[in-house]
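Enquirer: got a predicted structure here, sequence first:
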Amino acid sequence: MTYSETSAIQTTRKYFHICFGQCAMSSTMFWFVQY
């Protein structure tokens, strides 16, 4: 693996965690609002 590939994977993983965290948070709030 080259350095650029490693950094690209880390960046993608970071953004994925951010998006996943926001989606999980919004869905959790949605369920709390429902009930």
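Expert: It's in.
Enquirer: when you work out contacts or count neighbours from here on, use the C-alpha atoms and nothing else.
Expert: Noted.
Enquirer: just say helix, strand or coil for Met25.
Expert: The three-state label for Met25, taken from DSSP: H, G, I helix; E, B strand; the rest coil, comes out as helix.
Enquirer: contact partners for it?
Expert: Under the criterion of CA atoms under 8 Å, 6 or more residues apart in numbering, Met25 has no contact partners.
Enquirer: one more to weigh against that first structure:
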Amino acid sequence: MGINKNFGIIALFLCRKVCRIKNDLYLCTALKEKHF
């Protein structure tokens, strides 16, 4: 569970970076739903 939580945090951080660069909100939402 701890590893999963950390992975989710990292995924969310990377997701924000990708969203900022590509402005891809759909991908960001999909990643968030997948890991949380």
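Expert: That came in fine, so what should we check first? Fair warning: this is a prediction, and the values are worked out from it, not measured in the lab.
Enquirer: quick TM-score on the pair, please.
Expert: A TM-score of 0.60 describes the superposed chains when it is computed by TM-score structural alignment, normalised by the length of structure 1; 23 aligned residues with a CA RMSD of 0.7 Å.
Enquirer: which residues touch the host helix or strand of Leu27 of structure 2?
Expert: Using DSSP states H and E, the secondary-structure element containing Leu27 of structure 2 is helix 25-35. By CA under 8 Å, 6+ apart, the list of residues contacting helix 25-35 of structure 2 from outside reads Gly8, Ala11, Leu12, Cys15, Arg16, Val18, Cys19.
Enquirer: quick one: the residue most central in space within structure 2 and Leu27 of structure 2, what's the gap?
Expert: For structure 2, the residue sitting closest to the mean C-alpha position, by CA atoms, centre = their mean, is Leu12 at 2.9 Å. For Leu12 of structure 2, the distance to Leu27 of structure 2 equals 11 Å [CA to CA, to the nearest Å].
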